[in-house]
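Visitor: Sharing a model prediction with you, sequence too.
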Amino acid sequence: MKILYQDDYYVAVNKPAGLLVHRSEIDRHETRFAVQMLRDQLGRRVFPVHRLDKPTAGVLLFALRPEAARRMMAAFMSDSIRKTYLAVVRGHTSEMATIDYPLKEELDKMTDAKADPNKQAQPAVTHYRRLATVELPHAVGRYPSCRYSLLRLSPETGRKHQIRRHMKHIFHPIVGDTTHGDGRHNDFFRTHFDCRQLLLAATGLAFAHPYSGRPVDITAPLDQVYSRVITELGWENLPGQF
């Protein structure tokens, strides 16, 4: 994996789409995990301090020491980390908005068997800004054309699948989301753009270093498939989009 940042305490990589962060009962057949791959790459133990969904690509941060992991996890829990994502969504969104919609925890039958199914919804806030739109002359569903927006998103909180669920909530699901998305538009992108992945990427992670206090700003480029889709939609020359 491409290393984006490294010091004596932390290392960040650009996680590919489709790669699990660590071993999970949900995907027993998987044999490749970011934790194991980075451990083998560096020749030392690494400690994940946050997570990205399996289909989400982008900045993934690890600690190199247990105490460093505890400090960074506390920062994530306090929502003091600034996270930036790029997404392609169905429809034309507002130019900018804040989605303030509490989310109930999504429970998995295998891994969350002991969790409380009646737990109250937790506060969840996502800010977004629209960077570009496009309308294509293809009928998807009942409309004679299809519309898409390119968004930069900044989640203020870190709930499970927060961005994907929030975009579904406002009826602008992310393209390629097979759980919270629109299957017709997912099929359209597979057929017309040969794109079979979630068009959501963690492009930025910024924080105050837990040891030195200095600002750290890590960015990740889009992968080949995502970059190609951006180009084919006519968005490749947008200034400062990532």
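Guide: In hand now; what should we look at?
Visitor: all contacts plus neighbour counts: C-alpha atoms, from now on.
Guide: Noted.
Visitor: Scan the protein for its longest strand.
Guide: Of all segments of type strand in the chain, defined using DSSP state E, the longest is strand 125-136.
Visitor: list the helices and strands that one packs on?
Guide: Judged by 3 or more Cα pairs under 8 Å, 6 or more residues apart in numbering; DSSP states H and E, the packing partners of strand 125-136 are strand 96-100, strand 146-155, helix 162-169.
Visitor: what about 10 Å?
Guide: On a contact count with 3 or more Cα pairs under 10 Å, 6 or more residues apart in numbering; DSSP states H and E, strand 125-136 meets strand 82-90, strand 96-100, strand 146-155, helix 162-169.
Visitor: In contact with residue 45: list those residues for me.
Guide: Shown in contact with residue 45 (Cα atoms under 10 Å, 6 or more residues apart in numbering): 35-36, 38-39, 62-66.
Visitor: Can you point out the buried residues in the longest strand of the chain?
Guide: Counting neighbours by 16 or more other Cα atoms under 10 Å, one finds that the buried residues in strand 125-136 are 125-133.
Visitor: what residue of this structure is the furthest out?
Guide: Among the residues of the chain, the one whose C-alpha is farthest from the average of all C-alpha positions is residue 144, by Cα atoms, centre = their mean at 30.6 Å.
Visitor: quick one: that one from residue 137, how far?
Guide: When distance is defined by Cα to Cα, to the nearest Å, residue 144 is 7 Å away from residue 137.
Visitor: Please apply the same query to residue 12.
Guide: Here the distance between residue 12 and residue 137 works out to 40 Å (Cα to Cα).
Visitor: Those two - which one has more neighbours?
Guide: Just comparing residue 12 and residue 137: by other Cα atoms under 10 Å the higher neighbour count belongs to residue 12, 24 against 10.
Visitor: Report the contact partners of the closest residue to the more buried one other than its chain neighbours.
Guide: Computed as Cα to Cα, 6 or more residues apart in numbering, the closest residue to residue 12 that is not its neighbour in sequence is residue 61, at 4.3 Å. Contacts for residue 61 (Cα under 10 Å, 6+ apart) come out as 3-6, 10-15, 46-52, 69, 72, 205, 218.
Visitor: same check, this time on residue 184
Guide: So residue 184 contacts 140-141, 175-176, 190 (Cα under 10 Å, 6+ apart).
Visitor: can you map out the strands along the protein?
Guide: Assigned by DSSP E, the strands in the chain fall at 3-6, 10-15, 47-48, 57-63, 82-90, 96-100, 125-136, 146-155, 200-208, 215-219.
Visitor: okay, pairing it with this:
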Amino acid sequence: MANEIPNDLDQTVEQAQPVELEILYRDAHLVAVNKPAGMLVHRSWLDRHETRFVMQTLRDQIGQHVFPLHRLDRPTSGVLLFALSSETAALMMPKFAGRDVKKTYHAVVRGWVKEAAVLDYPLKEELDKIADKRAAQDKEAQPAVTAYAPLAKVETAIPVGRYATSRYTLVEMQPETGRKHQLRRHMHHLSHHIIGDVNHGDGRHNRMFRDNFDCHRLMLHASRLQLAHPVTGETLDIRASVDDTWQRVMAAFDWAPSLLVPADNI
């Protein structure tokens, strides 16, 4: 499974041209953008070669400082929310730390997911070999809960491994906890690896998608963020559309774009 290509090479997606971020929501306190796949949220000494980051790009684009409230992994696209002041950030952080923010994701996974369910499967903390080399290695697994539901299925005539055909499912997921790589690891646990995942996925299916659908990204998208505004109290419902790669895969599988409109409940 797959160590077929280095992580940093696999997750670079259309980064050659200057990026203008799509702003999904903005007021005097908050701003949300549609984060492109392959783009880091902020600078990290672990990725010194990178020159473009969502935080700095957004700051330059709107001409004011921004304060990240949560994160999306580099290969994941979708809704990413920032505060426009440290005071608003302080109000928002407890909401993200608790369960006051509802997140909805879509993913393409290998195999057929038969029915909706809730996976309650604790995860041990994933430690980085460099950044966490001094961290305790024997921590107990932490609670991790993900609700998921199949939206569409397909069987292709393209052989993968010893099988003459290959099967895939479009799933919607709502994490109830926020563990590192939770969705990717939970789908791995279910043997429904997310396509394009080089760490927890299946390299054979990743290669099939690259070769047949020009898909060089993790097929995981943060579609929706629902929360109460920290100042006004109004309910915010922020949604992000998918990129060209997602649209290409959806069209190839004859999956209607409306399937990516997040449901109110799984």
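Guide: Received it, and whenever you're ready, just let me know what you need. Since the structure is predicted, the reported quantities are computational estimates derived from the model, not experimental observations.
Visitor: Out of the strands of structure 1, indicate the one that is most buried.
Guide: strand 57-63 (a mean of 26; mean count of other Cα atoms under 10 Å).
Visitor: quick one: residue 78 of structure 1 and residue 207 touch, right?
Guide: No: under the criterion of Cα atoms under 10 Å, residue 78 of structure 1 makes no contact with residue 207, lying 11.7 Å away.
Visitor: Can you pull the residues that touch both of those two?
Guide: Taking Cα under 10 Å, 6+ apart as the contact rule, residue 78 of structure 1 and residue 207 both touch residue 72.
Visitor: so the longest strand of structure 1 matches what in structure 2?
Guide: On structure 2, the counterpart of strand 125-136 of structure 1 by TM-score structural alignment is residues 145-156.
Visitor: now stretch 86-102 of structure 1
Guide: Under the alignment (TM-score structural alignment), stretch 86-102 of structure 1 falls on residues 106-122 in structure 2.
Visitor: Over to stretch 190-198 of structure 1?
Guide: On the basis of TM-score structural alignment, stretch 190-198 of structure 1 is assigned to residues 210-218 in structure 2.
Visitor: what do you get for stretch 4-15 of structure 1?
Guide: Under TM-score structural alignment, the match for stretch 4-15 of structure 1 is residues 24-35.
Visitor: ok so, going back, output the helices and strands packed on strand 125-136 of structure 1 in TSV; the columns should cover distance to residue 226 of structure 1.
Guide: Rendered in TSV, the data for these read as follows (distance: least, Cα to Cα, whole Å):
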stretch	distance to residue 226 of structure 1
strand 82-90	10
strand 96-100	23
strand 146-155	12
helix 162-169	17
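Visitor: Tell me which of these approaches residue 109 of structure 1 most closely.
Guide: helix 162-169 (19.0 Å; Cα to Cα).
Visitor: what span of structure 2 lines up against that closest one?
Guide: Counting by TM-score structural alignment, helix 162-169 of structure 1 corresponds to 182-189 in structure 2.
Visitor: contacting residues around that stretch?
Guide: Judged by Cα under 10 Å, 6+ apart, the contacts made with stretch 182-189 of structure 2 from elsewhere in the structure are 105, 107, 109-110, 119-123, 125-126, 144-148, 173-175, 177, 179, 191-195, 197, 199-202, 218, 220.
Visitor: what does stretch 109-116 of structure 2 give?
Guide: Here stretch 109-116 of structure 2 makes contact (Cα under 10 Å, 6+ apart) with 147-155, 166-173, 184, 187-188, 190-197, 201-202, 205-206, 219-220, 266.
Visitor: Surely residue 211 of structure 1 and residue 69 touch.
Guide: No: in this structure residue 211 of structure 1 lies outside contact range of residue 69 using Cα under 10 Å: 11.6 Å.
Visitor: Just want to know which of these two has more residues nearby.
Guide: Comparing residue 211 of structure 1 with residue 69 by other Cα under 10 Å, the one with more neighbours is residue 69, at 22 against 10.
Visitor: give the contact list for the more buried one.
Guide: 9-10, 46-50, 61-63, 75, 210.
Visitor: how much space between residue 68 of structure 1 and residue 21 of structure 1?
Guide: From residue 68 of structure 1 across to residue 21 of structure 1, the span is 18 Å (Cα to Cα).
Visitor: cool, residue 53 of structure 1 as well?
Guide: 8 Å.
Visitor: who's more crowded, the two?
Guide: Between residue 53 of structure 1 and residue 21, counting by other Cα under 10 Å, residue 21 is the more crowded of the two (20 against 14).
Visitor: Name the nearest residue to the more buried one, sequence neighbours excluded.
Guide: residue 34 (4.7 Å).
Visitor: quick one: contacts for that neighbour?
Guide: Residue 34 of structure 1 sits next to 1, 13-16, 19-23, 40, 46, 48, 60, 62 when contact means Cα under 10 Å, 6+ apart.
Visitor: Verify the stated contact: residue 221 of structure 1 with residue 3.
Guide: No: under the criterion of Cα under 10 Å, residue 221 of structure 1 makes no contact with residue 3, lying 11.6 Å away.
Visitor: Find the residues that touch each one of the two.
Guide: Where contact means Cα under 10 Å, 6+ apart, the residues bridging residue 221 of structure 1 and residue 3 through contact with each are 14, 59.
Visitor: what's near enough to touch the residue nearest the centre of structure 2?
Guide: When structure 2 is reduced to its mean C-alpha position, the nearest residue by Cα atoms, centre = their mean turns out to be residue 76, at 3.5 Å. If a contact means Cα under 10 Å, 6+ apart, then residue 76 of structure 2 has 11, 35-40, 105, 217-222 as its contacts.
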